[in-house]
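A.B. asks: Please work out how this folds:
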Amino acid sequence: MADPVNGNARRAKSVDIYAPQWRNFLFVAPYLVIFAAFLVFPLFWGIWLSFHKADTFSSGPFVGFGNYVRLFRDGIFLQSIWNTFYFVFLTVPALALIGLFLALSLNRQTRSAAVLRTLFFSSSVLSVTIVTLIWRIVYIPDFGLLAMIYGFFGAKAPAFLSNPDLAMIGIAIATVWWCIGLPMMLFLSALQQIPQDIYEAAALDNANRWQTLRSITLPSIKRTFVLVIIIQIVLQFQLFGQPWLMTRGGPNNLTKPIVLYIYDTAFRRWDLGLGAAASEILFLLILVAAMAQYLVTRRKADA
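C.D. replies: Presented below is the predicted three-dimensional model:
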């Protein structure tokens, strides 16, 4: 006759859902391997390279903070930092505010709103090569679309890509046109999560549109606004394709961002140590800017 005590113990052991199951690690192992190979290892390898005088063929001798000292003595690198911050200042607020305006305007269940949402989002699926080609045609002096529009009014179009004062603004306009789809869709998603009962209650209290926007809509999407700002800061700090294809970083390095400086240093001058140091500076700038924006926005939202 079987022992009922031992049988119950075996059954309890077989259904113990809290027991460690190491074989479950196999389900996440592929992701962890890819994550370590393409993110964790390059991060630490870049830090290691930044402390060495490295080129394409060898890591070279250890130089400590020598590469960082060289960076901050390089006027072109300092100019690239200013260019990057200037570009972020031009694009991130514009993307957030224009995206919010479009979302508020197109948050309707109509066919025309659906068509317009599709049109505004369609630019986001284009590659940077196509986007820059379109805007180079727009900016062509005397023959471009902008020159034709100015010509109707008897005026001369500004030379966006050759004027030192306007080149970065021209790149920023093209970038906002290209990237506006993602902020718009994020805001639309947040707006559609707001219960309609709240708006109906506000209408019964005779609240106008401005009062509804200020007291209901904006407080309800404040977390999405923070998310959009942080995403755009991270994305726009990585500016590369637009200035490379539109201006080659000119005129006079006034549109050369940090990523383009890293590309020139590491892959055209083959100074991998200096390029790695510049990439670590870029990483710290993105981290500090995103965290500062998050803390400031969160403090205002909680106030």
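
A.B. asks: From now on I want contacts and neighbour counts done on CA atoms only, so please keep to that.
C.D. replies: Will do.

A.B. asks: Run the chain-centre distance for the helix or strand hosting V28.
C.D. replies: For V28, the element it lies in under DSSP states H and E is helix 25-35. The chain centroid and the centroid of helix 25-35 are separated by 26 Å under Cα atoms, centre = their mean, to the nearest Å.

A.B. asks: ditto for stretch 260-276
C.D. replies: Averaging C-alpha coordinates over stretch 260-276 and over its chain gives two centres that are 22 Å apart (Cα atoms, centre = their mean).

A.B. asks: Can you give me the first-to-last residue distance of that stretch?
C.D. replies: Across stretch 260-276, the terminal residues are separated by 13 Å (Cα to Cα, to the nearest Å).

A.B. asks: Now that stretch: buried residues?
C.D. replies: The neighbour-count criterion (16 or more other Cα atoms under 10 Å) identifies 260-263, 265-266, 270-276 as the buried residues of stretch 260-276.

A.B. asks: before we go on, could you also do this sequence so I can check it against the first one:
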Amino acid sequence: MASTRAPAPALPRRWRTRYRDAFAGYAFLAPFLAVYALFLLYPFGLGLWMSLHDWEIVGDYREYIGWLNYEELWDDPYFWEALKRTLQFAAMTVPAATVLGFVLALALNRPGRIHGVLRAIFFASSIFSVTVVTLVWTMVLNPNQGLVANGLRAVGLEPIAFLTHQEWAMPALVVTSLWWTAGFPMALFLAGLQQIPPEVYEAARLDNASRWAVLWRITLPALKRTILLVLVLETVMHLQVFGQPLLMTRGGPSNSTRPLVQLIYETGFRDWRSGYASSMSLVLFVLMFFVALLQLRLSRREN
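C.D. replies: Presented below is the predicted three-dimensional model:
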């Protein structure tokens, strides 16, 4: 007599719904995960693997050397000088960009067509390419017929060759970067200001609070997270500075404006030492990673 097996019990409805929702969620995530793995995870893993090799960008010479690239990096004065210039540039640019963006946001956080046009004008500079920005500012800073040179002559002063002067080249790059990037923090601060309830300001006016009191007691505390976000994003962005010094000063004069990314580019594509350049890139990544971790830690502490 043939035995008959009892049919498997059907899953409860709530479990079927949960599995269906999970499958739908992963299906929607799949395109992003594929792009993320292809363009971020794979290049990062390849860069880490290359940093452990004597890897030439041309040819098939790839010899595993372990941590020798990092040991060479530790004793490389050009690397430390480039890292110093990068940190110097970020230290000059990040606070100035944050303050400038905040001041612009305070000044333009008003209704009206004029303020809307001004917001668009200030933000428009951030959408230009680095080639356009550096071309404009190279002409502005030209010591012969540039706008700044003509202004100095008009007041009886001698023009300065900013981009070839060792003391003025870095400040010139900072001013160029501020003009280019100030619109982005301004937009973030505008978004933060518009989240503050107007009733709070109305209550402060009824209490005859001064503008400074409103700024220090209401506006700045309400923008703590926005300020932290702007500082982290600006730091990460300016630690990767490359186009401005490459196109305006070529890293000169006397390597006084050569940042770390330019040194990575020259090592990898001029000297064909891709493994050594990858080790520099990993150091820069770790630096930016710790900046992001600091932002996350401070945000959790604030919560």
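
A.B. asks: Where does the helix holding V28 of structure 1 end up in structure 2?
C.D. replies: Residues 26-36 of structure 2 are the counterpart of helix 25-35 of structure 1, counting by TM-score structural alignment.

A.B. asks: against structure 2, where does stretch 113-129 of structure 1 fall?
C.D. replies: Under TM-score structural alignment, the match for stretch 113-129 of structure 1 in structure 2 covers residues 115-131.

A.B. asks: Can you point out the buried residues in stretch 284-291 of structure 1?
C.D. replies: Residues of stretch 284-291 of structure 1 classed as buried: 285-286, 290 (neighbour count, 16+ other Cα under 10 Å).

A.B. asks: Tell me where structure 1 has strands.
C.D. replies: For structure 1, applying DSSP state E gives no strands.

A.B. asks: Quick check, central residue of it?
C.D. replies: Centre of structure 1 computed as the mean C-alpha position; nearest residue by Cα atoms, centre = their mean is L235, 1.8 Å away.

A.B. asks: any idea how far the aligned partner of it in structure 2 is from E167 of structure 2?
C.D. replies: For L235 of structure 1, the aligned position in structure 2 is occupied by M237, per TM-score structural alignment. According to Cα to Cα, M237 of structure 2 and E167 of structure 2 sit 24 Å apart.

A.B. asks: returning to that earlier point: and for the match of stretch 113-129 of structure 1, what's in contact with it?
C.D. replies: Outside of stretch 115-131 of structure 2, the residues within contact range by Cα atoms under 8 Å, 6 or more residues apart in numbering are 108-109, 179-184, 186-187, 243-244, 247.

A.B. asks: would you list these in TSV and tack on neighbour count and distance to A213 of structure 2?
C.D. replies: Formatted as TSV, the contacts of stretch 115-131 of structure 2 follow (neighbours: other Cα atoms under 10 Å; distance: Cα to Cα, whole Å):
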residue	neighbour count	distance to A213 of structure 2
L108	18	20
N109	18	18
W179	18	30
W180	22	32
T181	23	29
A182	24	26
G183	25	26
F184	22	27
M186	27	22
A187	19	24
G243	16	41
Q244	22	39
L247	15	45
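
A.B. asks: burial count for the aligned residue in structure 1 for F89 of structure 2?
C.D. replies: Structural correspondence for F89 of structure 2 with respect to structure 1 (TM-score structural alignment): F87. Counted with other Cα atoms under 10 Å, the burial measure for F87 of structure 1 works out to 21 neighbours.

A.B. asks: same question, Q109 of structure 1
C.D. replies: A count of neighbours around Q109 of structure 1, defined by other Cα under 10 Å, yields 8.

A.B. asks: hmm, back to that, quick one: which two of the buried residues of stretch 260-276 of structure 1 are the most distant?
C.D. replies: L260 and G273 (15.6 Å; Cα to Cα).

A.B. asks: related to what we said a few turns ago, may I see the buried residues of the match of stretch 113-129 of structure 1?
C.D. replies: Of the residues in stretch 115-131 of structure 2, those buried by neighbour count under the rule 16+ other Cα under 10 Å are 119, 122-123, 125-126, 130.

A.B. asks: related to what we said a few turns ago, show only the entries of the contacts of stretch 115-131 of structure 2 found in helices.
C.D. replies: Assignment to helices by DSSP state H places the following of the contacts of stretch 115-131 of structure 2 there: 108, 179-181, 183-184, 186-187, 243-244, 247.

A.B. asks: will you turn those into JSON lines that also has distance to A96 of structure 2?
C.D. replies: Converted to JSON lines, those look like this (distance: Cα to Cα, whole Å):
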{"residue": "L108", "distance to A96 of structure 2": "18"}
{"residue": "W179", "distance to A96 of structure 2": "11"}
{"residue": "W180", "distance to A96 of structure 2": "13"}
{"residue": "T181", "distance to A96 of structure 2": "11"}
{"residue": "G183", "distance to A96 of structure 2": "13"}
{"residue": "F184", "distance to A96 of structure 2": "13"}
{"residue": "M186", "distance to A96 of structure 2": "12"}
{"residue": "A187", "distance to A96 of structure 2": "16"}
{"residue": "G243", "distance to A96 of structure 2": "19"}
{"residue": "Q244", "distance to A96 of structure 2": "17"}
{"residue": "L247", "distance to A96 of structure 2": "22"}
